[in-house]
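Novice: make a model of this:
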Amino acid sequence: MAAAPQAPARGSVRKSRPVMVKTSLNNPYVMCWGTLEREDAQFILQSLEDRLRTLGLRKVEDKRRKRKQPGAARPGPEPSGPEEVASGWTPAHVRKQLALGINEVTRALERAELRLALVCRSAQPARITAHLIQLSASRAVPAGQVPRLSQRLAPVLSLKCVLALGFRTHSPDFEEQVKAITPRLPPVTVPWLPGTLEGDQENVDMASSESKDKEGGDRAQEDALGPKRKLPEGPQAIVLQPLRIKKVIPNPNKIRKPPKSKKTTSK
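Specialist: A predicted model of the protein is given here:
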């Protein structure tokens, strides 16, 4: 007669839960910013710095607004004079012509609201500005990586850093600077979007001229779809990186503690 199964002894080893592993693939395309000549970089920084100083664009912060300390006496109302300046950007209309910061430049590129975009080469890690390469190329917006952009322009604007700077479509105060900087930037190329910015501009002009000859319905449809990109003739040589599989184990050294047993109260 077989013996009845016995309950596991108290204090037996608990079964460990399976470790969760996240698998991802790397990007097989090689993408990087074009190299900017030293003379061109100096010209871009000097022209922008001089223009910003001339316009007087800076961020003003009210230094009286400090964190209240516990137990500190509440200060009385301070007299306001004519020299008092409110917190914010001054002049405000110049600030609306620019996109400052990586997030603001990214949103403006997604909405096709920029005519020029610049990023700082000292941004760390480099991947925080790498996505702007695809965005600027897909929107046919000239863009480039400028060394010491943040070190030169941040003190002028009274900011800690300027990792990205964009000029909006309507920016009359920076018209001369945009026209002078654009031809000095290297072309932005993406492997799956063949062609340079010059070719894209020609396609835009061709599409706009052809749309004038068509009827109103066709013209509205072309405006909604946007200009077509002309693919270059012949096979394109695209360099791919070796495909790698990356497995990420979240918190690999985590030790799961068994739940505390309830203490039995003696009656």
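Novice: from here on, just use CA atoms for contacts and neighbour counts.
Specialist: OK.
Novice: longest strand in this protein, by number of residues?
Specialist: strand 114-120 (DSSP state E).
Novice: need the contact list for Val178.
Specialist: With contacts taken as C-alpha atoms under 8 Å, 6 or more residues apart in numbering, Val178 has the following neighbours: 116, 167.
Novice: which element is it on?
Specialist: Val178 belongs to helix 175-181 when assigned by DSSP states H and E.
Novice: same check, this time on Leu132
Specialist: Leu132 belongs to helix 127-138, assigned by DSSP H and E.
Novice: for comparison, sequence B:
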Amino acid sequence: MLRATTTTPNVCSRIMLNRKKAKTLVKHRLESPYRLTWPRVEKSVREEVLQKLQKSLEVLLPLKSPLTDPELVKSAKEMRGGLAVGINEVTRGIEKGQIDLLLVCLSEEPAVFTQHLISLSCLRRCHAVGLCDLSKTVAHCLGVKRVTALGFKTAEARGGHFQSLVEFVKEKTPDVQLDWLQATNGDMQPEPDPHYVKLSVEKYEYAPRSKGAKRKRKRTELNAK
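Specialist: The predicted model follows:
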């Protein structure tokens, strides 16, 4: 026997209220008070860099073909080992001081995903450049769907491969500059604060209590440095 069940108005209202209270996923991230932007690269320079980059990375194409000469595959693997592909791998490489040149695609991902690379590359003295259409130009050479960040490791780590390309890009493109850092004798140091004041800090110490004697207080003055 089938029984018809009815839902009271209170139950319906509770169901609708629970649906309205569905949790919304919220992701928090830190914002910088400074405006971080990639140095502007002229269109003619960008096209020249991308053309030379594509031509240089075409040597890695043998890795995609199973019928390629084993010697070519071995050489291509060695050259591929001198590259860091992807945001995570590039970030770790820069933090360890292993990246000599960084290229970021400005048309592939939202800026927030690569924003940290601007300050990080400057602090680690890694030449960084933002280029549009980078992913479309080199992704097929590397055998991946897209390339958001591409890092060239130090000359020692990549065995001297791509050296002419790295020097060419550095010569043609401007380096990243941060507003709160100032170059002094080739070293990046924080700009001195003109309102710096030498403070005097007072420190109080208490001597051990002795018989029939009151607690004595010692006052010492320290100069904050």
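Novice: elements contacting the longest strand of the first structure?
Specialist: For strand 114-120 of the first structure, the packing partners by 3 or more C-alpha pairs under 8 Å, 6 or more residues apart in numbering; DSSP states H and E come out as strand 143-146, helix 149-157, strand 164-168.
Novice: I'd like the distance from the last one to the chain centre, please.
Specialist: For strand 164-168 of the first structure, the distance from its own C-alpha centre to the chain's C-alpha centre is 11 Å (C-alpha atoms, centre = their mean, to the nearest Å).
Novice: what does it correspond to over in the second structure?
Specialist: Mapping strand 164-168 of the first structure onto the second structure (TM-score structural alignment) gives residues 149-153.
Novice: what is the corresponding segment of the second structure for stretch 119-130 of the first structure?
Specialist: Across the second structure, the stretch matching stretch 119-130 of the first structure (TM-score structural alignment) is residues 104-115.
Novice: ok, residues contacting the matching stretch?
Specialist: By C-alpha under 8 Å, 6+ apart, stretch 104-115 of the second structure touches 36, 87, 128-135, 146-150.
Novice: let's go with 10 Å and repeat that
Specialist: 29, 31-32, 36-38, 86-87, 91, 117-118, 128-136, 146-151 (C-alpha atoms under 10 Å, 6 or more residues apart in numbering).
Novice: name the residues of that stretch that are buried.
Specialist: 104-106, 108, 114 (16 or more other C-alpha atoms under 10 Å).
Novice: what's the first-to-last distance across that stretch?
Specialist: 10 Å (C-alpha to C-alpha, to the nearest Å).
Novice: again with stretch 66-74 of the second structure
Specialist: 12 Å.
Novice: residues contacting that stretch, please?
Specialist: 59-65, 76-80.
Novice: again, 6 Å this time
Specialist: For stretch 66-74 of the second structure, contacts defined as C-alpha atoms under 6 Å, 6 or more residues apart in numbering pick out 62-63.
Novice: and what of stretch 33-40 of the second structure?
Specialist: With C-alpha under 6 Å, 6+ apart, stretch 33-40 of the second structure has contacts from Gly130.
Novice: that one maps to which residues in the first structure?
Specialist: Under TM-score structural alignment, the match for stretch 33-40 of the second structure in the first structure covers residues 28-35.
Novice: ranges for the helices of the stretch 151-267 of the first structure?
Specialist: 175-181, 197-212, 216-225 (DSSP state H, counting those that start in this stretch).
Novice: center of the first structure - which residue?
Specialist: Ile102 (3.6 Å; C-alpha atoms, centre = their mean).
Novice: nearest residue to the aligned residue in the second structure for that residue other than its sequence neighbours?
Specialist: Superposed on the second structure with TM-score structural alignment, Ile102 of the first structure falls opposite Ile87. Once flanking residues are discounted, Ile87 of the second structure sits nearest to Ala149: 5.4 Å by C-alpha to C-alpha, 6 or more residues apart in numbering.
Novice: adding distance to Leu178 of the second structure, write the buried residues of stretch 104-115 of the second structure out as JSON lines.
Specialist: Formatted as JSON lines, those follow (distance: C-alpha to C-alpha, whole Å):
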{"residue": "Val104", "distance to Leu178 of the second structure": "17"}
{"residue": "Cys105", "distance to Leu178 of the second structure": "20"}
{"residue": "Leu106", "distance to Leu178 of the second structure": "19"}
{"residue": "Glu108", "distance to Leu178 of the second structure": "24"}
{"residue": "Thr114", "distance to Leu178 of the second structure": "16"}
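Novice: name the element Thr35 of the first structure belongs to?
Specialist: Using DSSP H and E, Thr35 of the first structure sits within no helix or strand.
Novice: with Val105 of the first structure instead?
Specialist: Val105 of the first structure belongs to helix 102-110, assigned by DSSP H and E.
Novice: same thing with Cys32 of the first structure?
Specialist: Cys32 of the first structure belongs to no helix or strand, assigned by DSSP H and E.
Novice: can you give me the neighbour number for it?
Specialist: 13 (other C-alpha atoms under 10 Å).
Novice: distance of it relative to Val188 of the first structure?
Specialist: 9 Å.
Novice: returning to what we had before: and the helices and strands packed on strand 114-120 of the first structure: which comes nearest Gly11 of the first structure?
Specialist: strand 164-168 (59.5 Å; C-alpha to C-alpha).
Novice: now the closest one against helix 149-157, angle please.
Specialist: 70 degrees (axes from the mean of the first three to the mean of the last three C-alpha atoms, to 10 degrees).
Novice: please enumerate residues in contact with strand 164-168 of the first structure?
Specialist: Identification of contacts with strand 164-168 of the first structure by C-alpha under 6 Å, 6+ apart yields 97-102, 105, 113-119.
Novice: quick one: the longest helix belonging to the second structure to the first structure mean distance?
Specialist: As assigned by DSSP state H, the longest helix anywhere in the second structure is helix 43-57. Once fitted to the first structure, helix 43-57 of the second structure is off its aligned match by 0.9 Å on average (mean C-alpha distance after the TM-score superposition for the first structure).
Novice: C-terminal to that helix, what's the next element?
Specialist: Next along from helix 43-57 of the second structure, by DSSP H and E: helix 70-80.
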